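> sequence and predicted structure, then a few things I'm wondering about:
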Amino acid sequence: MKLQIAIDRVTLSKAEEMAKIFAGKTDIIEMGTSLIKDYGLFALKKLNEYKKDSLLLADLKTCDEGAYEFKQGYEQGFDILTVMGSSSRETLEKCYEVSQSYEKYMLIDLLECSMEKVHEIADFKNAIYCLHTSVDKSGDHNIIEEIQKFKQEFPQIQKICVAGGITLEVCKEVKKEDIQSVIVGSAITKSENMAEELMKFKEVVK
């Protein structure tokens, strides 16, 4: 299982500082949607200088103009870009075509997608499908049950990741489910010692 760390809701200089800490020590460094909206792809392009052998993800949350946004993201050096599963089939197809032509990765964010919708878009063989719990939602959810149910419903989907409220303890349980990657945000980025906390998660996922 791979570890993805999401950097969100910070200044550009803070994001740069975090990228230096995480570079080469995590599989994927994510530039969150708030950073994209605050600073744009051109400003964030500079973070490629620090990624070392980590992959760099831009959480575009594309929902339209798929080909244009994905071309721009890959041209700025990002390795993985995100598109909303709630988008039209045509938008997803355009994003996928571009990702394949650049030999890079597409992540489909399934936030608020119904099972019916997922069935319509479950055939992008090389895409990563993300089970995502909204930060705005309150209440408990059982991510392990969600993963197990999803895998039973969609055995053809081989690349699954999870995001939303992932703690160290949750990560230990998720590891048992044999998925592609786990996305961790504030559990690492808001800790007093990010490098130390990162190592704890690395120990779990390796």
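Done, it's in. Residues are numbered from 1 along each chain as shown.

> C-alpha only now, for contacts and for neighbours.
Will do.

> so where do the helices sit in this protein?
Assigned by DSSP state H, the helices in the chain fall at 12-22, 33-44, 66-75, 89-101, 115-120, 143-153, 168-175, 186-189, 194-205.

> quick check: buried residues in the fourth one?
Think helix 89-101. Buried residues in helix 89-101, defined by neighbour count with 16 or more other C-alpha atoms under 10 Å: T91, L92, K94, C95, Y96, E97, V98, S99.

> next one: stretch 70-86 to chain centre, how far?
11 Å (C-alpha atoms, centre = their mean, to the nearest Å).

> residues making contact with it?
41-42, 45, 48, 55-63, 66, 92, 95, 98-99, 102, 104-113, 117-118, 121 (C-alpha atoms under 8 Å, 6 or more residues apart in numbering).

> let's bring in a second one:
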Amino acid sequence: MKLQVAMDLLTIEDALTLAGQVAEYVDIIELGTPLIKAAGLAVVTAVKNAHPDKLVFADMKTMDAGELEADIAFKAGADLVSVLGTADDSTIAGAVKAAKAHNKGIVVDLIGVEDKVTRAKEARTLGAKFVEMHAGLDEQAKPGYDLTGLLRAGEEARVPFSVAGGVNLRTIEAVQRAGAEVAVVGGSIYSAADPAQAAKDLRDAIIGALELQRN
């Protein structure tokens, strides 16, 4: 399972600092939607130039003009670009067309989608590299939230998926058991007193769980 850091920061400088701290332990560096809106796609270029060996994920959350927006992000250096699962099929298909032209990938973000299982299968048919079982910050703030529903949807959909929404050191093993290809971790890394140590602990937990499964 890959580890993805979601950076919901607001400046290129902060993004480069955090990326430099955690790059050794993560596989995918996600530039969050607020960061891209605040700093522009220049942050994608800056992070990709600084860490060419990492997959850089531009969390565009595209809702329309899929081919155009994906093309812009890929040209800026993104390896992965997100499109909302609530978008029209043609929007997802357009983004996938751009991805194929650049030999990159589209991730369909299922935030706000009621029937995540069905939409996940549809997104995969449309050409998504994987789907993201995602609960946003606002949803996570509601009383009683946990990520069990996301894990259950991922297991049921039987397509490549990531999980975002409350993934931390306590829940990372359950995410791996559910069969996720990618664990997306935000605040547990970027809000930690020592982001590098937090990322290392998560990486070690993933490796440890994998070794247990093998034994």
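Okay, I see it. If you're wondering where the values come from, they're calculated on a predicted model, not measured in any experiment.

> which of the contacts of stretch 70-86 of the first structure count as buried?
Of those, these count as buried by 16+ other C-alpha under 10 Å: 41, 45, 48, 55-63, 66, 92, 95, 98-99, 104-110, 117-118, 121.

> tell me the spacing between H132 of the first structure and K52 of the first structure.
Distance check for H132 of the first structure against K52 of the first structure: by C-alpha to C-alpha, to the nearest Å, it reads 27 Å.

> neighbour count winner among these two?
H132 (19 against 14; other C-alpha atoms under 10 Å).

> which strand runs longest in the first structure?
strand 55-62 (DSSP state E).

> mean distance, that strand to its aligned residues in the second structure?
Compared with the second structure after fitting, strand 55-62 of the first structure deviates on average by 0.5 Å (mean C-alpha distance after the TM-score superposition for the first structure).

> next, the angle from that strand to helix 33-44.
120 degrees (axes from the mean of the first three to the mean of the last three C-alpha atoms, to 10 degrees).

> residues contacting the alignment partner in the first structure of L151 of the second structure?
Taking TM-score structural alignment, L151 of the second structure has I147 as its aligned residue in the first structure. The neighbours of I147 of the first structure, taking C-alpha under 8 Å, 6+ apart as the test, are L131, E177.

> run the last query once more with 10 Å
Residues in contact with I147 of the first structure (C-alpha atoms under 10 Å, 6 or more residues apart in numbering) are L131, E153, I160, C161, V162, V174, E177, D178, I179.

> among the residues you listed, which pair sits farthest apart?
The most widely separated members of these, counting by C-alpha to C-alpha, are E153 and V174 (17.9 Å).

> of those two, which one has the most company?
More crowded of E153 of the first structure and V174, by other C-alpha under 10 Å: V174, with 22 against 13.

> burial count for the residue nearest to that one when sequence neighbours are not counted?
Distances taken as C-alpha to C-alpha, 6 or more residues apart in numbering place I144 nearest to V174 of the first structure, at 6.4 Å, with adjacent residues excluded. Neighbourhood size, I144 of the first structure [other C-alpha under 10 Å]: 16.

> same check, this time on I143 of the first structure
For I143 of the first structure, using other C-alpha under 10 Å, the count is 20.

> doesn't T133 make contact with it?
Yes. Using C-alpha atoms under 10 Å, I143 of the first structure is in contact with T133, at 8.8 Å.

> overlap of the contact sets of these two?
Counting by C-alpha under 10 Å, 6+ apart, the residues touching both I143 of the first structure and T133 are V162, A163, G164, G165, I166.

> right, and the fourth one touches L131 too?
So that's G165 of the first structure. No. Using C-alpha under 10 Å, G165 of the first structure is not in contact with L131, being 11.7 Å away.

> how near is the nearest residue to N48 of the first structure once chain neighbours are set aside to P155 of the first structure?
Closest residue to N48 of the first structure in three dimensions, ignoring its sequence neighbours and counting by C-alpha to C-alpha, 6+ apart: G77, at 6.6 Å. For G77 of the first structure, the distance to P155 of the first structure equals 32 Å [C-alpha to C-alpha].

> out of the two, which sits in the busier spot?
G77 (20 against 9).

> can you tell me the closest non-neighbouring residue to T33 of the first structure?
T33 of the first structure sits nearest to D59 (C-alpha to C-alpha, 6+ apart), 5.1 Å away.

> picking up where we left off before, now do the same for the residue nearest to N48 of the first structure: its match in the second structure.
So G77 of the first structure corresponds to G77, using TM-score structural alignment.

> what residue is smack in the middle of the second structure?
V184 (5.4 Å; C-alpha atoms, centre = their mean).

> that one is in contact with T171, isn't it?
No. The pair V184 of the second structure / T171 is not scored as a contact, 11.4 Å apart, by C-alpha under 10 Å.

> residues contacting T91 of the second structure?
With C-alpha under 10 Å, 6+ apart, T91 of the second structure has these contacts: T62, M63, D64, A65, G66, E67, L68, E69, V83, L84, G85, K97.

> which two among these are spaced furthest apart?
L68 and G85 (17.1 Å).

> just the buried positions in stretch 15-26 of the first structure, please.
Those would be A15, E16, M18, A19, K20, I21, F22, A23, G24, K25, T26, for stretch 15-26 of the first structure by 16+ other C-alpha under 10 Å.

> which among those residues gets closest to I7 of the first structure?
Checking these against I7 of the first structure by C-alpha to C-alpha gives A15 as the nearest, at 6.6 Å.

> list the contacts of the nearest residue to that closest one once chain neighbours are set aside.
Spatial nearest neighbour of A15 of the first structure, chain neighbours left out: I7 (6.6 Å); criterion: C-alpha to C-alpha, 6+ apart. Residues in contact with I7 of the first structure (C-alpha under 10 Å, 6+ apart) are 14-16, 18-19, 29-35, 184-186, 188-190.
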